[in-house]
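**Student:** The following block contains a protein sequence and its predicted model.
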Amino acid sequence: MKNVSMVVACVLASAVGAGASTYGVLSFLPWNEDSEISQSHATEVERLRHVEQELEQAHHDLETLRQEVAESRARNDISETVRQRQAEEHAQRQREVATLQAAEAARQRLGHAIAGNSAVVGNAQQGQEVAYAFINRVRREVEEAWVMPADAPNHQVAEVAVRLGPSGELFGASITRSSGDQATDRSALLAVEAAAPFSELQELPVGLQRDYRQFNLRFSPGDVR
């Protein structure tokens, strides 16, 4: 019952004590149902507000966590990009170093080749000079040994083929071109035989000795070539 206020007056008569009477009054406070419901509602509202705050805080924490994750991923992406760039730069440096090393190796090979060719050319030139010196010496010795006949005709030329052994000894001499005068031809052969052996052959480089073991000498009045 809503808003019910009851006041009950009870008159109690006690038989104890003649003519005595005692009156007692019992008062009952009113019972309000709406007040109890409102209090329960307020408690529920407070609880819901607290839950809502907790949800908001959880949402805020979740959003913060999402931002942190996004920032971490961004940092990871940046780190990965940096690592990739560093790896590419390192690979590029390695390629450049390899290119430089290859160029240096090629330059050294070229230098060695040039030096080798220079040495070969120098040796060849030196060998030729020694060979020319050998031939000139042979001509000079043969010319000194040549006794040309007094009645030898002028402007006649005799050519003699000379063959030498490994030590410069004379293996043979023969007329390959006659002067037209037997005495002159014979004197040319005797001159070669008298000047031999030509031991200077052994002073030539080994590769040239075989080449100069055979040569021709041309005899003309006053000159041997």
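**Tutor:** Nice, I can see it.
**Student:** For the rest of this, base every contact and every neighbour count on C-alpha atoms.
**Tutor:** Noted.
**Student:** helix or strand for the most centrally placed residue in the chain, which one?
**Tutor:** When C-alpha atoms, centre = their mean is applied to the chain, the residue found nearest the centroid is A98 (1.7 Å). Taking DSSP states H and E as the definition, one finds A98 inside helix 33-145.
**Student:** In addition, the following structure is provided for comparison:
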Amino acid sequence: MKKGTEALDWPNLTAIQPVAGLIPEALRLVTKRQDAGTRERIFRIGDSVRNVYLVISGEARLIRLDRRGKEVILQRSRGGFIAEASLDSRNYHCDAIAAEPTTLLLCPAAAFRQALERVPAFSKAWQSQLAGVVRKLRAQCERLSLHSAADRITHYIEAEGTDGVVTLRQTRMAWAAELGLTHEALYRTLRLMREEGFLEIDGNRICAKA
């Protein structure tokens, strides 16, 4: 992976990924940029936790391998922090890879913990960030418990969209995996829901019709 040594343009980074604006000044001074190519490892299971990672662009995935060697995706991120729980651990409990060319910020874990202790506003913002992650995971668990593909699609639109409209920031194949569906089942269900008048689809914009 390629690490940038130039000074970071924080106004631009925050414009691209607003959560970067949470990082306090003292922590910004020691934060570095890192560019990862497709399928490149960001960290490996068992590595010491030395950094907290923030995805600025691209997609990072947290993965493990099952007993057959098949890749199991634990988390996808197209923006925001990843492996947040590792901040309180000695080692990472999974691998992280870039699913496509990805830009990240690396915040040294020790400095990150220190900022949480010394900057109350940052600590409060971090708690809100973690609460949002929990809400998203809860919604995802609820969605995966639904039996039909149509119900999962509808739940995703209502949970992740606004006023019944969601704009996808990932490929259909990646979305299918997040919904726990094959891409064939997703395409087929989307087509049927559109034909039956339940959805309007315009590129990556999907609208649930009343």
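**Tutor:** That came through fine. This one's a predicted model, so the numbers in the text were calculated from it and none came from an experiment.
**Student:** TM-score of the superposition?
**Tutor:** Both chains were compared after superposition, and using TM-score structural alignment, normalised by the length of structure 2 their TM-score is 0.20; 74 aligned residues with a C-alpha RMSD of 5.5 Å.
**Student:** circling back: residues contacting the next helix or strand after the helix holding A98 of structure 1, please?
**Tutor:** Scanning the chain past helix 33-145 of structure 1 towards its C-terminal end, the next helix or strand to appear is strand 158-164 (assignment: DSSP H and E). Strand 158-164 of structure 1 has contacts (C-alpha atoms under 8 Å, 6 or more residues apart in numbering) with 170-179, 184-185, 188-189, 192, 198, 213-220.
**Student:** hang on, isn't S57 of structure 2 packed against F81?
**Tutor:** No - counting by C-alpha atoms under 8 Å, S57 of structure 2 does not reach F81; the two are 11.5 Å apart.
**Student:** Pull the distance from the helix holding A98 of structure 1 to the chain's centre.
**Tutor:** For helix 33-145 of structure 1, the distance between its averaged C-alpha position and the chain's averaged C-alpha position is 13 Å (C-alpha atoms, centre = their mean, to the nearest Å).
**Student:** Show me what that helix is packed up against.
**Tutor:** In this structure, helix 33-145 of structure 1 makes packing contacts with helix 182-195, strand 223-224, judged by 3 or more C-alpha pairs under 8 Å, 6 or more residues apart in numbering; DSSP states H and E.
**Student:** Output those in TSV; the columns should cover distance to E54 of structure 1 and mean neighbour count.
**Tutor:** Supplementary listing: these in TSV, determined by distance: least, C-alpha to C-alpha, whole Å; neighbours: other C-alpha atoms under 10 Å:
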stretch	distance to E54 of structure 1	mean neighbour count
helix 182-195	129	20
strand 223-224	128	16
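**Student:** mind giving me TSV with these and columns for distance to Q39 of structure 1?
**Tutor:** Converted to TSV, those look like this (distance: least, C-alpha to C-alpha, whole Å):
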stretch	distance to Q39 of structure 1
helix 182-195	152
strand 223-224	150
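**Student:** of all the ones you listed, which lies closest to D61 of structure 1?
**Tutor:** strand 223-224 (117.8 Å; C-alpha to C-alpha).
**Student:** Show me what that closest one is packed up against.
**Tutor:** Secondary structure elements in contact with strand 223-224 of structure 1, counted by 3+ C-alpha pairs under 8 Å, 6+ apart, are helix 33-145.
**Student:** tilt between the helix it packs on and helix 182-195?
**Tutor:** Using axes from the mean of the first three to the mean of the last three C-alpha atoms, to 10 degrees, the inter-axis angle of helix 33-145 of structure 1 relative to helix 182-195 is 120 degrees.
**Student:** about what we covered before: go through the helices and strands packed on helix 33-145 of structure 1 and name the closest to D34 of structure 1.
**Tutor:** Nearest to D34 of structure 1 among these is strand 223-224 (157.0 Å), distances taken as C-alpha to C-alpha.
**Student:** Could you list the residues in contact with that closest one?
**Tutor:** Counting contacts by C-alpha under 8 Å, 6+ apart, the residues outside strand 223-224 of structure 1 that touch it are R139, R140, V142, E143, L217, R218.
**Student:** circling back to that earlier point, out of the contacts of strand 158-164 of structure 1, which are inside helices?
**Tutor:** Filtering the contacts of strand 158-164 of structure 1 for membership in helices, criterion DSSP state H, returns T184, D185, A188, L189, V192.
**Student:** dump the residue contacts of the fourth one.
**Tutor:** Applying C-alpha under 8 Å, 6+ apart, one finds that L189 of structure 1 lies in contact with V160, A173, S174, I175.
**Student:** can you rerun that using 10 Å?
**Tutor:** V142, W146, A158, E159, V160, A161, V162, G172, A173, S174, I175 (C-alpha atoms under 10 Å, 6 or more residues apart in numbering).
**Student:** Quick check: of the residues you listed, which lies closest to R73 of structure 1?
**Tutor:** R73 of structure 1 has its nearest neighbour among these in V162, at 96.6 Å by C-alpha to C-alpha.
**Student:** Which of the contacts of strand 223-224 of structure 1 has the largest number of neighbours?
**Tutor:** With neighbours taken as other C-alpha atoms under 10 Å, the top of those is V142, carrying 24 neighbours.
**Student:** pretty sure it contacts N216?
**Tutor:** No - applying C-alpha atoms under 10 Å, one finds V142 of structure 1 not in contact with N216, separated by 12.0 Å.
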